[in-house]
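Trainee: Sequence plus predicted model, see below.
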Amino acid sequence: MRNAKPLPGSLVQRYHGWRATTFAENASWYRRLATEGQRPRTMVISCCDSRVHVTSIFGAEQGEFFIHRNIANLVPPYESDGARHGTSAAIEYAVTALRVSQIMILGHSLCGGVQGCEAMCSGHAPELESPDSFVGRWMDLLRPGWEKVRGIEDADERREALEKEAVLTSLDNLMTFPFVAAAVEAGDLALHGLWNDITQGGLEIYDASADRFVAL
């Protein structure tokens, strides 16, 4: 027998409440999404952190965003090695099948994954150095970013800089995907780098011409 248990009663109650209110009030829209399929124009790659609520930040409805979440909103470089690549598969589907017109990388403040990378790279998290650590090997993607910011003396400034390096790393790695690069060069796809201050509700966007993040 598979190890799966019934949902807690509180979640069941919340489901029934949603179906009786939000779903019932928008039933025709849900039916349209079901019958006509999804046509999102935007893919969002954000962190798994439960405090980052992408649809709320942008006031998005069902069907608007194609969302992929992972630890520290990282995009790995393109690799065609026959292995299983969840983030890469999501990007391929969004660009080649859904033909989204923009991809947003959304980083955020107080990111636990980024904090783990900082601890690992500074020698304070030996458990993440283990070859068996999925988190550690994933955060290896951000090691070059750590080398860029490690000299910042203020701890909060250093961590924020590393969070933004995670966004920039993902933007750079996106362009290693041939189908992403082709779509960008053809003018069919735009890439955006964003950083959300979850304490203040702020949102900053990377300005490539100035090579810095600016507040919206």
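Mentor: Thanks, I have it.
Trainee: all contacts plus neighbour counts: C-alpha atoms, from now on.
Mentor: Will do.
Trainee: contacts for stretch 191-204?
Mentor: For stretch 191-204, contacts defined as C-alpha atoms under 8 Å, 6 or more residues apart in numbering pick out 51-52, 102-110, 163-164, 167-168, 171, 184, 205-206, 213-216.
Trainee: max-length helix in this protein?
Mentor: Using DSSP state H, we find that the single longest helix of the chain is helix 155-174.
Trainee: Which SSE is immediately downstream of it?
Mentor: Using DSSP states H and E, the next helix or strand after helix 155-174 towards the C-terminus is helix 178-185.
Trainee: how far out from the middle of the chain is the following helix or strand past that next one?
Mentor: Sequence-wise, the next helix or strand downstream of helix 178-185 (DSSP H and E) is strand 190-197. Relative to its parent chain, strand 190-197 has a centroid offset of 10 Å by C-alpha atoms, centre = their mean, to the nearest Å.
Trainee: What angle do helix 155-174 and strand 190-197 make with each other?
Mentor: If you take axes from the mean of the first three to the mean of the last three C-alpha atoms, to 10 degrees, strand 190-197 sits at 160 degrees to helix 155-174.
Trainee: buried ones in strand 190-197?
Mentor: Residues of strand 190-197 classed as buried by neighbour count (16 or more other C-alpha atoms under 10 Å): 191, 192, 193, 194, 195, 196.
Trainee: What separation do you get for the third one and residue 72?
Mentor: To tie it back to what came earlier, the one meant is residue 193. With distances taken as C-alpha to C-alpha, to the nearest Å, residue 193 is found 13 Å from residue 72.
Trainee: what do the two both touch?
Mentor: Here residue 193 and residue 72 share the contacting residues residue 107, scored by C-alpha under 8 Å, 6+ apart.
Trainee: second one coming, line it up with the first:
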Amino acid sequence: MTLLPDTLLSGYRSFVQGRYLQETQTYRALARDGQTPETMVIACCDSRAAPETIFGAGAGELFVARNVANLVPPYNPDGEFHGTSAALEFAVQALKVRNIVVMGHGRCGGIKAALSPGSEPLSPGDFIGKWMSILQPVAETVAANALMTSGERQTALERISIRTSIANLRTFPYIAARERAGELRLCGAWFDISTAELWAMDPETGDFQRPLVDVEDAVI
């Protein structure tokens, strides 16, 4: 029995013989000098929506925090454990990132759970249910809209959750201060797994639109 799954060891072998071999000096510089990413991405844990893959990022280019449904809780220094808030604190206060991107995606399981609060918890702790309660007020409003199909409600809440997370980012005093000073930019994005469409949020209106990126030659 191997110490790690065979698929991971195979992937590591490909990495060492491929990308690492081509970028050895980059990795050594990052090890020596530390990381200086300009952008933090808050993304979902979903294995189909990896920010580094979607944005074609190399080592040291993105500081990524992933959680269920790419949520940011409100600022709450209550002495409890706050993984996402800790990552934000390090990214903004230590790394001095200039951009924070909240990236949601289509067919998100966490959002589906938020729209079905009566579902049976996956465990007695119901950690997913408690985490998704960050969206409870807006989720209830969207779920009650009988004029929308289930798919429309899903997409709507996926995008509303991004706006909610950005609003919650602004409850962090040091984030709000740096944004006011023009030192930090908050962005929203939504990725469609099936079509690879990337939608960006207009900071003024909150509407999502496709950036002008030429993907006509891509094989879909």
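Mentor: It's in. Because the structure is predicted, anything quoted here is derived from the model rather than measured.
Trainee: What does the TM-score come to for these two?
Mentor: Laid over one another, the chains give 0.91 as their TM-score (TM-score structural alignment, normalised by the length of the first structure), with 208 aligned residues with a C-alpha RMSD of 1.6 Å.
Trainee: Report the secondary structure state of the residue nearest the centre of the second structure.
Mentor: The geometric centre of the second structure, computed from its C-alpha atoms, lies nearest to residue 43 (C-alpha atoms, centre = their mean), at 1.2 Å. Classification of residue 43 of the second structure using DSSP: H, G, I helix; E, B strand; the rest coil returns strand.
Trainee: so who does the aligned partner of it in the first structure touch?
Mentor: Alignment note (TM-score structural alignment): residue 43 of the second structure maps to residue 46 of the first structure. By C-alpha under 8 Å, 6+ apart, residue 46 of the first structure lies in contact with 52, 54, 67, 68, 69, 70, 72, 73, 105, 106, 107.
Trainee: would you say the fifth one is within a strand?
Mentor: Yes. Checked against three-state DSSP, residue 69 of the first structure lies within a strand.
Trainee: What degree of burial does it show, as a neighbour count?
Mentor: Residues lying near residue 69 of the first structure (other C-alpha atoms under 10 Å) number 16.
Trainee: Quick check: it vs residue 5 of the first structure, distance?
Mentor: 25 Å.
Trainee: And residue 67 of the first structure, what's its match in the second structure?
Mentor: By TM-score structural alignment, residue 67 of the first structure lines up with residue 64.
Trainee: returning to what we had before: among the contacts of stretch 191-204 of the first structure, which ones are in helices?
Mentor: 163, 164, 167, 168, 171, 184.
Trainee: Buried subset of those residues, written for PyMOL?
Mentor: Of these, the buried ones go into a single PyMOL selection, burial set by 16+ other C-alpha under 10 Å:
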select buried, resi 163+164+167+168+171+184
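Trainee: Name the nearest of the ones in helices among the contacts of stretch 191-204 of the first structure relative to residue 92 of the first structure.
Mentor: Closest approach to residue 92 of the first structure among those (C-alpha to C-alpha): residue 184, at 13.7 Å.
Trainee: Which residues are in contact with whichever residue in the second structure pairs up with the closest one?
Mentor: Correspondence of residue 184 of the first structure to the second structure, assessed by TM-score structural alignment: residue 179. When contacts are counted by C-alpha under 8 Å, 6+ apart, residue 179 of the second structure touches 185, 186.
Trainee: what residue of the first structure takes the place of residue 82 of the second structure?
Mentor: In the first structure, the residue equivalent to residue 82 of the second structure is residue 85, according to TM-score structural alignment.
Trainee: tally of neighbours for its match?
Mentor: Neighbourhood size, residue 85 of the first structure [other C-alpha under 10 Å]: 13.
Trainee: Which residue comes closest to residue 142 of the second structure once chain neighbours are left out?
Mentor: residue 153 (6.1 Å; C-alpha to C-alpha, 6 or more residues apart in numbering).
Trainee: For that neighbour, give its distance to residue 161 of the second structure.
Mentor: 12 Å.
Trainee: which one of those two has more residues nearby?
Mentor: The neighbour count for residue 153 of the second structure versus residue 161, taken as other C-alpha under 10 Å, is higher for residue 161 (25 against 21).
Trainee: Next up, the contacts around the aligned partner of that one in the first structure.
Mentor: Correspondence of residue 161 of the second structure to the first structure, assessed by TM-score structural alignment: residue 166. When contacts are counted by C-alpha under 8 Å, 6+ apart, residue 166 of the first structure touches 72, 73, 74, 107, 114, 142, 145.
Trainee: now residue 35 of the second structure
Mentor: Counting by C-alpha under 8 Å, 6+ apart, residue 35 of the second structure touches 60, 95.
Trainee: one more time with 7 Å
Mentor: residue 60 (C-alpha atoms under 7 Å, 6 or more residues apart in numbering).
Trainee: Likewise for residue 200 of the second structure?
Mentor: Residue 200 of the second structure neighbours (C-alpha under 7 Å, 6+ apart): 188, 189, 190, 208, 209, 210, 211.
Trainee: Tell me which residue of the first structure lines up with it.
Mentor: That one, residue 200 of the second structure, aligns with residue 205 by TM-score structural alignment.
Trainee: Same check on residue 93 of the second structure?
Mentor: Using TM-score structural alignment, the equivalent of residue 93 of the second structure in the first structure is residue 96.
Trainee: looking at this, that match is in a strand?
Mentor: No. Counting by three-state DSSP, residue 96 of the first structure falls outside a strand, being helix.
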